[in-house]
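K.L.:
Provide a 3D model corresponding to the input given below.
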Amino acid sequence: MLVVPAALLVAGTLLVEPVRVESTSMEPTLLAGDHLLVDDRAYRDAPPGRGDLVVFDGSDGTLVKRVVAVAGDTVAIEDGVLEVDGRAVEEPAVDPRTVDGMYFGPARVPDGTVFVLGDNRRHSVDSRQFGPVPVTKVTGRVILRWWPRPGRP
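P.N.:
Alright, predicted model coming up:
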């Protein structure tokens, strides 16, 4: 199972980067201690899109979050429901029981930035606190969780 990640790293050290998840902010999608492979070239020709799991440089080091809104979007959270441009967004990775009663915005996402949230909203420091993330700080897109193997605890 480790052959594929090792081959990708050997084939081109600039193609992918290993990253370890350090917090619970992306649960249940990613758990603290998960090891990921990140495509460092993903955003050379196009900016991140809604739903992408991105890695970026935050004030406390490398962070992993989900892009929920892009430049020009208006984002809000009303009673735990994420709204982009006034429409509710289905979020299968977010447990609605853990976000009931949360409110944010509305706020417009400025040009050259993305709005990121953790899937574990109650335990995530994200764009609600530090604001939209400049696309220039996004270092890559998560492409694979390689340890523990997907489907394994």
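
K.L.:
hey, let's count contacts and neighbours off CA atoms from now on
P.N.:
Will do.

K.L.:
Tell me which residues touch residue 85, please.
P.N.:
With contact set as C-alpha atoms under 8 Å, 6 or more residues apart in numbering, residue 85 has these partners: 73, 74, 75.

K.L.:
how about a cut-off of 10 Å?
P.N.:
Contact analysis of residue 85 by C-alpha atoms under 10 Å, 6 or more residues apart in numbering lists 69, 72, 73, 74, 75, 76, 106, 107, 108.

K.L.:
and the gap between the fifth one and residue 22?
P.N.:
Counting by C-alpha to C-alpha, to the nearest Å, the separation of residue 75 from residue 22 is 27 Å.

K.L.:
which one of the contacts of residue 85 is nearest residue 99?
P.N.:
Proximity of the contacts of residue 85 to residue 99 (C-alpha to C-alpha) peaks at residue 76, which lies at 13.1 Å.

K.L.:
The closest one touches residue 117, doesn't it?
P.N.:
No: between residue 76 and residue 117 there is no contact under C-alpha atoms under 10 Å: 11.6 Å.

K.L.:
overlap in contacts of those two?
P.N.:
When contacts are counted by C-alpha under 10 Å, 6+ apart, residue 76 and residue 117 have 69, 128 as shared neighbours.

K.L.:
hmm, who's touching stretch 105-113?
P.N.:
47-48, 69-78, 83-86, 115, 128, 131-138.

K.L.:
run the last query once more with 7 Å
P.N.:
Contact with stretch 105-113 is made by 70-77, 115, 132-135, as judged by C-alpha atoms under 7 Å, 6 or more residues apart in numbering.

K.L.:
State the distance from residue 61 to residue 137.
P.N.:
Taking C-alpha to C-alpha as the measure, residue 61 falls 11 Å from residue 137.

K.L.:
Looking at the two, which is more packed in?
P.N.:
Neighbour comparison, residue 61 and residue 137: the larger count goes to residue 137, with 12 against 7 (by other C-alpha atoms under 10 Å).

K.L.:
want to put them side by side, so please do this one too:
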Amino acid sequence: MEVGIMIEQELKQLRKKMETTVFQYAAFSEERKQSVLKNIKKNPSKKKPDFLSMGLAMSLSISLLLVILIFMPLFEPTSSVLTDSITSPDIERVVYEDDMILYEWRSDSMDRGDHHFYKDLLVIDPDFYEENSVNRGDAVYYTYPEEMKNDSSMVDKYNEPKSISRIVGLPGETIYLKDAQVYIDDKKLDAFYGRGLDNVYNRPLFEDAKEYDTEKYTIPEGHVFLLGDAWWRSFDSRNFGAVPIENINGKVLGYRKWK
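P.N.:
Modelled structure (predicted):
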């Protein structure tokens, strides 16, 4: 096959990739787009190209393809992803005040590999939601729904009808888990608590993530959907449904700061 024909075929493929990738997402004007394509469509010289010309053409093709591969993620539509850029995976040290709750929690259902939430005393602000709205990502101290609270086996198992979990779904949203990933209104939840396999403590998920798949569930108004960070150890909204906001007894601020 002649070198000129090979180059023409490669340029044809490159035009096709640019049409279906870069031009689809990048903000090119129609005039600029046609100008670029016009330059690419120019026929190669009828003269037999030398190795330098062929090398330059190949380098151009490879460079443009690398640009496409590198920058394509930047132009990926974000409508399919829900991001929590506020909640930190770190647990802060905070000052305990007299109107707060000092709580020793003896459960590993929020553990992510470093005895999270139970290696030290927790400070809980019981009045936090009197002036603040519930937010996705908040770790909260809450009372189980009435049917759970009145179940004597629950009290025997957990010592008290209260627990700590994280707010993952908000009123009116539809939530489900699939392949160890949380989805909110069919959008991936991009957060450290939204991807089960990011948690090294979720060992069983590495064996069979689908075991934790759930059906789609629409959260009633005035309720939130709670999950423990360690899904395989947590008893949460997957088991008893959404929790009324009035059942939230406070926000977990962090570990007690010792003087």
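
K.L.:
rewinding a little: is it possible to get TSV of the contacts of stretch 105-113 of the first structure that adds neighbour count?
P.N.:
As requested, these are arranged in TSV below (neighbours: other C-alpha atoms under 10 Å):
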residue	neighbour count
70	25
71	18
72	15
73	19
74	19
75	22
76	23
77	20
115	28
132	24
133	22
134	16
135	18
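
K.L.:
Show me the helices in the first structure, by range?
P.N.:
For the first structure, the helices defined by DSSP state H occupy 3-11, 127-130.

K.L.:
The counterpart of residue 105 of the first structure in the second structure: neighbour count?
P.N.:
Taking TM-score structural alignment, the alignment pairs residue 105 of the first structure with residue 215 from the second structure. The tally of other residues near residue 215 of the second structure (other C-alpha under 10 Å) stands at 11.

K.L.:
Return the distance of residue 215 of the second structure relative to residue 136 of the second structure.
P.N.:
Distance, residue 215 of the second structure to residue 136 of the second structure, using C-alpha to C-alpha: 20 Å.

K.L.:
Repeat that for residue 55 of the second structure.
P.N.:
Distance of residue 55 of the second structure to residue 136 of the second structure, computed by C-alpha to C-alpha: 54 Å.

K.L.:
Among these two, which residue is more densely surrounded?
P.N.:
residue 136 (17 against 12).

K.L.:
What's the match for the more buried one in the first structure?
P.N.:
Counting by TM-score structural alignment, residue 136 of the second structure lines up with residue 50 in the first structure.

K.L.:
Contacts only, for that match.
P.N.:
67, 68, 69, 70.

K.L.:
Now with 10 Å, please.
P.N.:
Neighbouring residues of residue 50 of the first structure by C-alpha under 10 Å, 6+ apart: 66, 67, 68, 69, 70, 114, 115, 116.

K.L.:
Among those, which lie within strands?
P.N.:
Members of those lying in strands (criterion: DSSP state E): 66, 67, 68, 69, 70, 114, 115, 116.

K.L.:
And those residues, which is closest to residue 144 of the first structure?
P.N.:
After measuring these against residue 144 of the first structure - C-alpha to C-alpha - the closest member comes out as residue 66, at 14.4 Å.

K.L.:
what's the counterpart of the closest one in the second structure?
P.N.:
By TM-score structural alignment, residue 66 of the first structure lines up with residue 166 in the second structure.

K.L.:
Skipping its backbone neighbours, what lies nearest that match in space?
P.N.:
Using C-alpha to C-alpha, 6 or more residues apart in numbering and skipping the chain neighbours, the partner closest in space to residue 166 of the second structure is residue 139 (4.3 Å).

K.L.:
what separates the one you found from residue 39 of the second structure, distance-wise?
P.N.:
According to C-alpha to C-alpha, residue 139 of the second structure and residue 39 of the second structure sit 57 Å apart.

K.L.:
Looking at these two, which has the bigger crowd around it?
P.N.:
The neighbour comparison of residue 139 of the second structure against residue 39 (other C-alpha under 10 Å) goes to residue 139, with 25 against 9.

K.L.:
Pretty sure the more buried one sits against residue 225.
P.N.:
No: counting by C-alpha under 10 Å, residue 139 of the second structure stays clear of residue 225, with 11.8 Å between them.

K.L.:
Give me the common contacts of the two.
P.N.:
165, 166, 167, 168.

K.L.:
thinking the third one is in contact with residue 226, fair?
P.N.:
Yes: with contact taken as C-alpha under 10 Å, residue 167 of the second structure and residue 226 are classed as touching, separated by 4.7 Å.
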